[in-house]
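A.B. asks: Turn this into a structure:
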Amino acid sequence: MKIATFNVNGVNGRLPLLLRWLAEAEPDIVCLQELKSPQNKFPIAAIRNAGYGAIWHGQNRWNGVAILARGAEPIETRRALPGDPEDDHCRYIEAAVNGILVACLYLPNGNPAPGPKFDYKLRWFERLTAHSAELLGTGAPIVLAGDYNVIPTELDVYKPERWVDDALFRIEAREAFQTLLAQGWTDAIRALHPGQRIYTFWDYFRNAWGRNAGLRLDHLLLAPALSDRLLATDVDRHVRGWDKASDHAPAWIELSNAVHGA
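C.D. replies: Model (predicted):
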């Protein structure tokens, strides 16, 4: 089973690119972020024609998350992160797909930091950590996939010294990510590529893509019930080089179908 996460940076504007990648990569489950589409403008007809069922939580002009399933319909279990009923950002959606609970998230950027946006980011992280602890308590096979807007370590950024004061790399954000991992989640990319520089994002400015001046912002975290099933993980970085590309590339994992010990 292949599960991917992709910040598409505008699902309608980049629909041809998304469809091209779906046809090429054939992921079984896809988490999309930054749809930038209101609920009624999500391109469900084109997604279905590509062979995918979908649920989505859209928002005009920004944010927005979706879960796609190849040849199946995701069974929605949640479409907002608990803990703040006043939060109207569309940043979280959750579904059961083929025996796995999939959480798709788009964590706030937080810049400029310090400031109200960074405070919101840290509060959102706290809510995610609380909810993920409850999910882990079920013992279910779970994937937390999405754009975390966090650079976890110096290995995940091309020039760490330039990002020290950025909300993506500030110590508070990195510590929050490590607190989440410490619950028992496995960072799939790091589990199989512990010392390798792997990026998922390249800015549109300063020829970042051409210089490979990237960041690793997109993560797939696995609950213990799935970590033993991890076979492979990678980033389809070539997609970033396509015409009118998103500034992110899809990251993915491959899981064995056999349950460990069965």
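
A.B. asks: From now on I want contacts and neighbour counts done on CA atoms only, so please keep to that.
C.D. replies: Will do.

A.B. asks: Next, residue 61: secondary structure please.
C.D. replies: Under DSSP: H, G, I helix; E, B strand; the rest coil, the three-state class of residue 61 is coil.

A.B. asks: and it, how many neighbours?
C.D. replies: 12 (other CA atoms under 10 Å).

A.B. asks: Could you do residue 138 as well?
C.D. replies: 9.

A.B. asks: can you tell me how far it sits from residue 75?
C.D. replies: Residue 138 sits 17 Å away from residue 75, going by CA to CA, to the nearest Å.

A.B. asks: cool, and residue 234?
C.D. replies: 27 Å.

A.B. asks: excluding its backbone neighbours, what's nearest residue 213?
C.D. replies: Using CA to CA, 6 or more residues apart in numbering and skipping residues adjacent in sequence, the residue nearest residue 213 is residue 158, 5.3 Å away.

A.B. asks: Sequence B follows; please return its structure for comparison with A:
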Amino acid sequence: MDQLKIATFNINGIRARRSNLLEWLEREQPDVVCLQELKAQDADFPIDDIRAAGYGAIWQGQKSWNGVAILAKGDDPLEIRRGLPGDPDDTHSRYLEAAAHGVIVACLYLPNGNPQPGPKFDYKLSWFERFIEHAAGLFANGHPVVLAGDYNVVPTDEDIYNPRSWAKDALLQPESRECFQRLLDQGWTDALRAKYPDERLYTFWDYFRQHWQKNSGLRIDHLLLSADLAPRLVDAGVDRWVRDQEHASDHAPTWITLRAEVGQDKQPPTRRKAKGTAK
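C.D. replies: Purely as a prediction, here's the structure:
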């Protein structure tokens, strides 16, 4: 392939929006997909439909909440890690890591953190600290890496239609933004912002007060690129048409395309054996 298209999509319930997902896969044909908020147990993941669409997958479900998956077109992702390290008592399904089409892909669903202050915000920041530490190791490992997912962070006031309306929300708190900036300071490139430094791009529009119809959105779905991948960035965007579908998720798929390199079809080496079994 000449280019590699990687997308992240908070599906907000894969059972309710399975048809939306399959239509998007057929129309846009991404090569790698990171899904968040499956809201389904492992047995309810529609693997047969996804395979029929031409994709292999790994996933980690959870009843009613959370849940993440990685899809690869024409191949099975090679699982590297299931769950974020650093807290053996954390049972939330929020992190998967795999090799697919020559790139290590981390799929994350960072905690929302509301209401704040309180235990949910404390958990958000604790999870973020663990992710920052793990991301530093990924950045240093010498392999091409994409950190893709729903970060539940609005990085700046330019990434939201009206910051005053969300001033007390966990997504805009200084602590949340500081964590995101510390992640970038490791050397990661925010792909959408790198491609469109001066444009207001949104990836999420909630279901209230006609926010979709008024384009009152937030940018909280991000794809961060390691140093060797950033020069290969060709394009980036948001598939807004998916948000306009009937029974749509409140997120739209966010994607990048990367220039391919010779030998990209080979899996990159990993520092550990794959953990778990692809479903």
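
A.B. asks: which residues in structure 1 form helices?
C.D. replies: 15-25, 44-49, 116-137, 171-181, 188-192, 208-211, 224-227 (DSSP state H).

A.B. asks: Residue 187 of structure 2 maps to what in structure 1?
C.D. replies: Using TM-score structural alignment, the equivalent of residue 187 of structure 2 in structure 1 is residue 184.

A.B. asks: Might one say that its match is in contact with residue 223?
C.D. replies: Yes: using CA atoms under 8 Å, residue 184 of structure 1 makes contact with residue 223 at a distance of 6.7 Å.

A.B. asks: which of those two has more neighbours?
C.D. replies: Between residue 184 of structure 1 and residue 223, counted using other CA under 10 Å, the more crowded position is residue 223 (23 against 15).

A.B. asks: What is the neighbour count of residue 44 of structure 1?
C.D. replies: Neighbours around residue 44 of structure 1, by other CA under 10 Å: 15.

A.B. asks: Counterpart of it over in structure 2?
C.D. replies: By TM-score structural alignment, residue 44 of structure 1 lines up with residue 47.

A.B. asks: From residue 224 of structure 2, how far off is the residue nearest the centre of structure 2?
C.D. replies: Central residue of structure 2 (CA atoms, centre = their mean): residue 149, 1.3 Å from the mean position. According to CA to CA, residue 149 of structure 2 stands 9 Å off from residue 224 of structure 2.

A.B. asks: where do the strands sit along structure 1?
C.D. replies: 2-7, 29-33, 52-57, 65-70, 75-78, 92-97, 100-106, 142-147, 186-187, 201-202, 214-215, 218-222, 230-235, 251-255 (DSSP state E).

A.B. asks: Just name the most buried of those strands.
C.D. replies: Comparing the strands of structure 1 by mean neighbour count (mean count of other CA atoms under 10 Å), strand 29-33 comes out on top with a mean of 29.

A.B. asks: any idea what residue 85 of structure 2 aligns with in structure 1?
C.D. replies: For residue 85 of structure 2, the residue aligned by TM-score structural alignment is residue 82.

A.B. asks: Residue 18 of structure 2 too?
C.D. replies: Match for residue 18 of structure 2 (TM-score structural alignment): residue 15.

A.B. asks: ok, now residue 201 of structure 2?
C.D. replies: By TM-score structural alignment, residue 201 of structure 2 lines up with residue 198.

A.B. asks: Ok, residue 144 of structure 2 next?
C.D. replies: Structural alignment (TM-score structural alignment) places residue 144 of structure 2 against residue 141 in structure 1.

A.B. asks: contacting residues for the residue nearest to its match when sequence neighbours are not counted?
C.D. replies: Nearest residue to residue 141 of structure 1 in three dimensions, chain neighbours excluded: residue 225, at 4.8 Å (CA to CA, 6+ apart). Going by CA atoms under 8 Å, 6 or more residues apart in numbering, residue 225 of structure 1 touches 139-142.

A.B. asks: Looking at these, which one is closest to residue 9 of structure 1?
C.D. replies: Using CA to CA, residue 142 comes nearest to residue 9 of structure 1 of the contacts of residue 225 of structure 1, at 24.9 Å.

A.B. asks: which residue sits closest to the closest one, ignoring its sequence neighbours?
C.D. replies: residue 101 (4.7 Å).

A.B. asks: need the contact list for that neighbour.
C.D. replies: Residue 101 of structure 1 neighbours (CA under 8 Å, 6+ apart): 94-95, 140-143.

A.B. asks: how close does the counterpart of it in structure 2 sit to residue 234 of structure 2?
C.D. replies: Matched to structure 2 by TM-score structural alignment, residue 101 of structure 1 sits across from residue 104. The spacing between residue 104 of structure 2 and residue 234 of structure 2, counted by CA to CA, is 18 Å.

A.B. asks: and if you look at residue 245 of structure 2?
C.D. replies: Relative to residue 234 of structure 2, and taking CA to CA, residue 245 of structure 2 is found at 27 Å.

A.B. asks: Kindly report the same for residue 261 of structure 2.
C.D. replies: On the measure of CA to CA, residue 261 of structure 2 and residue 234 of structure 2 end up 13 Å apart.

A.B. asks: for residue 199 of structure 2, same thing?
C.D. replies: From residue 199 of structure 2 to residue 234 of structure 2 the distance is 17 Å (CA to CA).

A.B. asks: hang on, the earlier thing: of all the contacts of residue 101 of structure 1, which comes closest to residue 115 of structure 1?
C.D. replies: Using CA to CA, those come closest to residue 115 of structure 1 at residue 94, 29.3 Å.

A.B. asks: contacting residues around that closest one?
C.D. replies: 67, 76-79, 101-104.

A.B. asks: hmm, try it at 6 Å
C.D. replies: With contacts defined as CA atoms under 6 Å, 6 or more residues apart in numbering, residue 94 of structure 1 is in contact with 76-78, 102-103.

A.B. asks: go on, residue 108 of structure 1?
C.D. replies: Here residue 108 of structure 1 is in contact with residue 121 (CA under 6 Å, 6+ apart).
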